[in-house]
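In: Mind looking at a prediction? Sequence and model below.
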Amino acid sequence: MSEAAICAGRSRTTWSDPGEGGDRQFSTRAAGGIAVCAGVDYREAGPLRNACMSSPPSHARALPPPRPARSDEAARLWALRTQAVRATCISHYDAATVAAWSASPLPESYARMIAAGGAVLIEEDGELLGYGIVDLDGAEVEAMFVDPARGGRGLGARLMAEIDAIARAHGLPALTVASSLNAVAFYQAMGFRTIGEDAYAHPCGVSLACVRMHKHL
């Protein structure tokens, strides 16, 4: 698992979480974690969900195109991740767990994965709206975070589409994700299927319940 994909939303109906990838047996890596998606309402996954329940309002501002993230932006991305965990994971995890989880420091692996070309972000007027990271070595969704105040615009779905495209371009046949409990519906809308429940021993010292998920590309 990897501690990088988090999706935080503006309400308790918004889902988010972690992941890892690959058409292989699941295994927990000592340095890993879970992925949370912040600010994404699973009902707004559009054509990626068979029963789309709603869509962004007609007056919504068009999304800026995603761009590759740079290694020197790792701290900026991590700050959004921290905000997303604190804002949305409290709906499914206790306060003490969220406090310890969100306080964990930026891992060295972030810069490596970004440098490898596995990270994309969306920004608007200089503000970071969301980002996603795939660990190309492990075929794993490492991060998926959206600003909790910017939900409802399809950011999560747009970022996930970019991550899928990057994975395919690097020859990956499938992706897996260890989703936080609040992000399971989002990943289901993105085409992932549930493998089973698990618990991740986070480096911060807490055990995080998660759901292992997988999808073919």
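Out: Looks like it came in fine.
In: From now on I want contacts and neighbour counts done on CA atoms only, so please keep to that.
Out: Will do.
In: Quick check: Leu175 touching His214?
Out: Yes: between Leu175 and His214 there is a contact under C-alpha atoms under 8 Å: 5.8 Å.
In: out of those two, which sits in the busier spot?
Out: Shown here are Leu175 and His214; by other C-alpha atoms under 10 Å, Leu175 has more neighbours (28 against 25).
In: The more buried one falls within a strand, correct?
Out: Yes: Leu175: assigned to a strand according to DSSP: H, G, I helix; E, B strand; the rest coil.
In: Spit out the contact partners of Lys215.
Out: Ala174, Leu175, Thr176, Gly191, Phe192, Arg193 (C-alpha atoms under 8 Å, 6 or more residues apart in numbering).
In: List just the nearest of the residues you listed to Pro107.
Out: Thr176 (20.3 Å; C-alpha to C-alpha).
In: Take this one as well and set it beside the first:
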Amino acid sequence: MQNIRPSRPADGPRVVEIWRLAVDATHGFLSPADRAAIEDDVRGFLPAAPLWLATDADDVALGFMLLDGAKMEALFIDPAHHGRGIGRALVAHALALHPVLETDVNQQNAQAVRFYRRLGFTETGRSTLDGQGRAYPLIHLRCTLAPQ
């Protein structure tokens, strides 16, 4: 069973590694130029961001979540640990903090779309561009129920 805790400065390299591994596994739709630009942005802000980490018994981060109030801005799990309930546990933690939770998911990330729908998220809208104005459509989601 994993532990969920706030991130610390020393977690920065592992968080960026999780992001990179997860994006490589699930975001094949990104152009190489956009992927590189996004990684540059991520390296600049993610290590210092206030994250929630799911860690194993040795306190090694397996996944992370970025919350901005009741908006889940990011949820990334090391692909070596997909399917083990880590994402579900992080979402449950977020819902315990915020009974109504919102997030956006890339429309092309079918695995993530299925994951959120299984947890009870429903579509509230769509955008043709991502948050940085790139042509990666988003589905806006909301969950008001605890994950099953």
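Out: Thanks, I have the structure now. What you see is a predicted model; the values in this text were computed from it and never measured.
In: What's the match for Ala157 of the first structure in the second structure?
Out: With TM-score structural alignment as the matching criterion, the partner of Ala157 of the first structure in the second structure is Arg88.
In: Report how many residues lie close to that match.
Out: 18.
In: ok, now the one 3 residues further on?
Out: Using other C-alpha under 10 Å, the number of residues around Val91 of the second structure comes to 21.
In: State the distance from Gly83 of the second structure to Gly125 of the second structure.
Out: Plainly put, Gly83 of the second structure is 27 Å away from Gly125 of the second structure if you go by C-alpha to C-alpha, to the nearest Å.
In: ditto for Leu53 of the second structure
Out: 28 Å.
In: same question, Asp78 of the second structure
Out: In terms of C-alpha to C-alpha, Asp78 of the second structure sits 28 Å off from Gly125 of the second structure.
In: These two - which one has more neighbours?
Out: Asp78 (22 against 11).
In: What about the spatially closest residue to Leu136 of the first structure that is not a sequence neighbour, how many residues nearby?
Out: Distances taken as C-alpha to C-alpha, 6 or more residues apart in numbering put Gly118 closest to Leu136 of the first structure, at 6.4 Å, once the chain neighbours are dropped. By the criterion of other C-alpha under 10 Å, Gly118 of the first structure has 24 neighbours.
In: Looks like Gly118 of the first structure contacts Val134 (just checking).
Out: Yes: the criterion here is C-alpha under 8 Å, and Gly118 of the first structure meets it with Val134 at 5.0 Å.
In: any common contacting residues for those two?
Out: In terms of C-alpha under 8 Å, 6+ apart, Gly118 of the first structure and Val134 are both contacted by the residues Ile163.
In: mind listing the helices for the second structure?
Out: 12-26, 32-45, 86-97, 110-118 (DSSP state H).
In: Tabulate the ones you listed (CSV), appending distance to Ala61 of the second structure.
Out: Below are those laid out as CSV (distance: least, C-alpha to C-alpha, whole Å):
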stretch, distance to Ala61 of the second structure
helix 12-26, 7
helix 32-45, 17
helix 86-97, 10
helix 110-118, 20
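In: so which of these is the most packed in?
Out: Across these, averaging neighbours per residue (mean count of other C-alpha atoms under 10 Å) puts helix 86-97 on top, at a mean of 19.
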